[in-house]
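J.: Here you go, sequence then predicted model.
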Amino acid sequence: MRRIITTIDIGTTAISTIVAERQKDGGIRILGVAQGPTFGMRRGSVVDIDEVTVSLKKTIQEASKASGMNIKKAVVGVGGTHINTYNTKGVVAISRADGEIAEEDVRRVIQAAENSIPKNPNREIIHIIPREYKIDNESGIKDPVGMTGIRLEVDAMIVDGSKSALRSIIKCVEGAGVEIDDFIFSSLASAEAVLSRRQKELGVMLLDIGGGTSNYSVWEEGRLVQAGVFPVGGTHITHDIAVGLQVHIDTAEKIKLEYGHAIPELFSKKDVIKLADFGLNGDDVYLKRHIAEIVEARFKDIFELASKELKRIDRFGLLPAGVVLIGGASHIPGIEEIAKKELRLPIEVGKKVNLPQPTDKNLQELLFTYPVALGLVAWQVNQLSGDNRYFYNPTFESVSSKIKNWFKVFIP
């Protein structure tokens, strides 16, 4: 029986869909991909259900046609400023008389970690992520199954989201004729596709500069240290250019893509672009240096937020594997230099796929435009193989199912 995986990344500016097949050896073969513009989203949240649904239908139909598959279910990436993360702990007594820890003990301690937090009727837990376990007085344990002891503890991270925001996504996806298998936090999905095990062990930050927001995750010693969302992204650069040069937003986007640069010092007053270069009427001339100053200022805002977060968790300047940048804006020239200056860490733009058994040669080419959707594929493959211990669903039930049941109870 073929194992087909469909993933959907609903971004602020674009929707990406991938249909893949898991091979018998654990490898991944891409069957079809599609990407189209998103309408009706703002900062990762739905603001117009009808517009998002139409955008989804078009992209899903294109992916279905490209893959030759009828798309009925999908794993959906979720992000946006409504996402929160916080820490929790759980403690249980080991159940077996001989003290050996079983999978059931792990499930119980994670359940205890979930139960230890106050319940908010307006929020829904998306992930409970074990960061480390402790057996009696021994800490730093990644996988306690098979070890022995009396007491098992877990230090975990909770990722939750607004119930109304998640419900809106469910309505959009189901309105496009697809059932949601589960939600995955986009920041963690990207890490599955881009970061290597060595980078996660050494210490690394992944920063995905999206359209309306920038997702991040910080890893060290193979475990997740922190993750979250910054309310600034690539579209803010476009808006700044539109305001600064007094041009239409579509022209500003073209200027960003063709002439965007983050180092103003590289340009002189003789380096200019003309409005006529974009097939528009007018004799207006713009300094490339001025454009670079606009881009630089917005990048500094993003990296200042990243810097503050690293300082808050005591990792500023202390991640040997540095910062890996992905997302459309990460390919603007000069970004590595300014990021290195602001963050004081090694910087690289993510260009290498780190998926399990990547047998498909096309994966590398897809990374530029489909990092989250590829990460969702990797997450699903790991789930199917039982290798993914970073993600536990709350109460081990589909998040989308819980939300739908919640709305059935509370909404007539």
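T.: Great, that's in hand.

J.: Could you use CA atoms for every contact and neighbour count after this?
T.: Noted.

J.: so what secondary structure elements neighbour the longest helix seen in the chain?
T.: Longest helix in the chain, counting residues (DSSP state H): helix 288-312. Applying 3 or more C-alpha pairs under 8 Å, 6 or more residues apart in numbering; DSSP states H and E, one finds that helix 288-312 contacts helix 234-245, helix 335-343.

J.: looking at these, which is closest to residue 10?
T.: Nearest to residue 10 among those is helix 234-245 (15.3 Å), distances taken as C-alpha to C-alpha.

J.: how far does that closest one sit from the chain's center?
T.: 23 Å (C-alpha atoms, centre = their mean, to the nearest Å).

J.: which parts of it are buried?
T.: Residues of helix 234-245 classed as buried: 234-242, 245 (neighbour count, 16 or more other C-alpha atoms under 10 Å).

J.: Equivalent analysis for stretch 330-345, please.
T.: Going by neighbour count (16+ other C-alpha under 10 Å), the buried part of stretch 330-345 is 330-332, 334-336, 338-340, 342-345.

J.: What ranges does the stretch 1-150 of the chain have for its strands?
T.: Using DSSP state E, counting those that start in this stretch, the strands assigned to the stretch 1-150 of the chain run over residues 3-10, 14-22, 28-37, 41-42, 45-46, 73-78, 84-93, 123-135, 138-141.

J.: mind listing what's buried in stretch 41-51?
T.: 41-46, 49-50.

J.: Could you dump the helices and strands packed on helix 288-312 into CSV and include distance to residue 63?
T.: Formatted as CSV, the helices and strands packed on helix 288-312 follow (distance: least, C-alpha to C-alpha, whole Å):
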stretch, distance to residue 63
helix 234-245, 25
helix 335-343, 32
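
J.: Go through those and name the closest to residue 311.
T.: Judged by C-alpha to C-alpha, the one of those that comes nearest to residue 311 is helix 335-343, at 10.1 Å.

J.: Next, the angle helix 288-312 makes with the closest one.
T.: Helix 335-343 and helix 288-312 are oriented at 40 degrees to each other (axes from the mean of the first three to the mean of the last three C-alpha atoms, to 10 degrees).

J.: Could you verify my assumption that residue 11 touches residue 214?
T.: No. Counting by C-alpha atoms under 8 Å, residue 11 does not reach residue 214; the two are 10.7 Å apart.

J.: and the residue lying closest to residue 381 once chain neighbours are set aside, how far is that from residue 384?
T.: In space, and not counting its chain neighbours, residue 381 is closest to residue 22: 6.9 Å by C-alpha to C-alpha, 6 or more residues apart in numbering. Separation of residue 22 from residue 384 (C-alpha to C-alpha, to the nearest Å): 9 Å.

J.: Presented hereafter is structure B, for comparison with structure A:
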Amino acid sequence: MAAYVSAGIDIGTQNIRVGVALGVVPGEYPLPKMLGFGTAESKGLRQGCVVERKEVLKNVLQAVRSLEKNTGIRIKNVSLAAGGIGLESFFSSAETVVSRADLEVTELDINKLKDACEKNIPSNILLNKRILHVIPILYKLDSKTVLGDPVGMKGAKLEVRCLFISIMEKYLDELIEIIEEGGIETVDVVASPLAASLVLLSKQQKKAGCALVDIGAETVSVIVFENNTPISLEVFPTGGNHITNDIALGLKISLEEAEHIKTGGLTAASYPRKKLDEIIEARLSDIFDMIDGHLKKINRSGLLPAGVIFSGGGSNVSGIDELARSYLKLPAKVASIQKNEQGALKSNHITIKDAAWAPVYGVCLLGSNVSAEEGRIYHVAQKAGRRIKRILKQFLP
């Protein structure tokens, strides 16, 4: 069995996180052994979009150098966990006639169907966007629902409904260019909520139906699962910084104090507890309204047995799970990284339990499960302008 190293990076609005993992191929898709981590404060981004290029480059290099110092490993390429306001999802459907004379469905039929599915997307929806993932939600063969992969079955007409996850092309281009300016090649791009779900959600939760809600500094992302398959993704332009700002304004204190109070780093004994709770609840209720609005749009409001799982820096707000249960009428909990045999996600120097690291861990996990040759297949050929088309086999219905 050959071991090799994969690296992942998450360029957030508040923090940049980098990780490197030792993977094993072939195998049973084991959790990779994390060799080390690096982090740096993030400046120069707004809601995941680059606004000060030089500042972002400096911070990326700082995080990478921190990782290299901790591990002694030179980082030459990374997989990028892409997030921010530019992420979104939409559906498309298509049908095709099975090509073989004996009516057996082949991979050729599946690929032809997915291409047709993409062609059926209205041009205005794809304007300025790049497709990251194409995930089959439902197959039908001769109008009958197929549970799983239809390859090998027999029928005349094959239909599919796919979930497409896309990102604003300009936002992604700028991040990849910045990484390359730092002397590092981007070999793959994965939507951040999808990467985090591989680490934070159990298969049981994804089968029953759940929503993973990441409350970042300036955005809130929601990815919904059912039957072990993602069925929607949406990002809202609000986040943990808005809670901090509300506390600072309401209590007439500095942003630094407000942030410490929000995350429990300082006691609020010298401030009116009732007023503080009202400030936090008002902002969280706005966020919950957005989440519930999305669930209503996809007909899942109050209908997710595994409930809502919160992650990201904003999920550290005390009592967020209790408030969510009240507002969303669903089970709710704060996520934790699915632990390895040692009980936590460990590196040579630090122990990582913070779910905010999940996107990095997730892309490392994906990177450790493909060979170097496959990595080249999924390479983001930025200069050639090719569209990223990664089908995640873990999410086949």
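T.: Sure, I can see it. Note that the coordinates shown come from a computational prediction; the quantities given were computed from them, not determined experimentally.

J.: Give me the range in the second structure that the longest helix of the first structure lines up against.
T.: Using TM-score structural alignment, helix 288-312 of the first structure lines up with residues 273-297 of the second structure.

J.: got it, and stretch 191-199 of the first structure?
T.: Counting by TM-score structural alignment, stretch 191-199 of the first structure pairs with residues 197-205 of the second structure.

J.: Okay, now that stretch: how far is its last residue from its first?
T.: The first and final residues of stretch 197-205 of the second structure sit 10 Å from each other (C-alpha to C-alpha).

J.: quick one: that stretch to chain centroid distance?
T.: For stretch 197-205 of the second structure, the distance to the chain centre is 12 Å (C-alpha atoms, centre = their mean).

J.: from the buried residues of stretch 41-51 of the first structure, which two are the most distant?
T.: 43 and 50 (17.2 Å).

J.: Tell me the spacing between the residue mapped onto residue 332 of the second structure from the first structure and residue 336 of the first structure.
T.: By TM-score structural alignment, residue 332 of the second structure lines up with residue 347 in the first structure. Between residue 347 of the first structure and residue 336 of the first structure the computed distance is 6 Å (C-alpha to C-alpha).

J.: Could you measure from residue 84 of the second structure over to residue 78 of the second structure?
T.: Taken as C-alpha to C-alpha, the span from residue 84 of the second structure to residue 78 of the second structure is 19 Å.

J.: of these two, who's got more company?
T.: residue 84 (29 against 23; other C-alpha atoms under 10 Å).

J.: Tell me the residue in the first structure aligned with the more buried one.
T.: Using TM-score structural alignment, residue 84 of the second structure pairs with residue 80 in the first structure.

J.: Please apply the same query to residue 168 of the second structure.
T.: In the first structure, residue 168 of the second structure lands on residue 162 (TM-score structural alignment).

J.: now do residue 102 of the second structure
T.: Taking TM-score structural alignment, residue 102 of the second structure has residue 98 as its aligned residue in the first structure.

J.: what do you get for residue 383 of the second structure?
T.: Aligned against the first structure - with TM-score structural alignment as the criterion - residue 383 of the second structure pairs with residue 404.

J.: Double-check that that match belongs to a helix.
T.: Yes. Per DSSP: H, G, I helix; E, B strand; the rest coil, residue 404 of the first structure lies within a helix segment.

J.: in terms of contact, does it touch residue 167 like I think?
T.: Yes. With contact defined as C-alpha under 8 Å, residue 404 of the first structure reaches residue 167; the gap is 7.4 Å.

J.: residues contacting residue 304 of the first structure?
T.: For residue 304 of the first structure, the contact set (C-alpha atoms under 8 Å, 6 or more residues apart in numbering) comprises 342-343.

J.: cool, and residue 149 of the first structure?
T.: With C-alpha under 8 Å, 6+ apart, residue 149 of the first structure has these contacts: 94, 99-101, 135-136.

J.: again, but for residue 93 of the first structure
T.: Counted by C-alpha under 8 Å, 6+ apart, residue 93 of the first structure has contacts 150-152.

J.: can you check residue 41 of the second structure too?
T.: 14-16, 59.

J.: one more time with 6 Å
T.: Each residue near residue 41 of the second structure by C-alpha atoms under 6 Å, 6 or more residues apart in numbering is listed here: residue 15.

J.: Give the equivalent position in the first structure for it.
T.: Structural alignment places residue 41 of the second structure opposite residue 37 in the first structure (criterion: TM-score structural alignment).

J.: just residue 259 of the second structure next, same as before
T.: By TM-score structural alignment, residue 259 of the second structure lines up with residue 253.

J.: For burial, what's the neighbour tally of residue 265 of the second structure?
T.: If we define neighbours as other C-alpha under 10 Å, then residue 265 of the second structure has 11 of them.

J.: doesn't it fall inside a strand?
T.: No. Assignment of residue 265 of the second structure by three-state DSSP gives coil, placing it outside any strand.

J.: how big is the offset of stretch 161-174 of the second structure relative to the first structure?
T.: Compared with the first structure after fitting, stretch 161-174 of the second structure has a mean deviation of 1.1 Å; criterion: mean C-alpha distance after the TM-score superposition for the first structure.

J.: for the equivalent of residue 147 of the second structure over in the first structure, what are its contacts?
T.: In the first structure, the residue paired with residue 147 of the second structure according to TM-score structural alignment is residue 141. Going by C-alpha under 6 Å, 6+ apart, residue 141 of the first structure touches 132-133.

J.: Distance of residue 141 of the first structure relative to residue 130 of the first structure?
T.: Counting by C-alpha to C-alpha, the gap from residue 141 of the first structure to residue 130 of the first structure is 10 Å.
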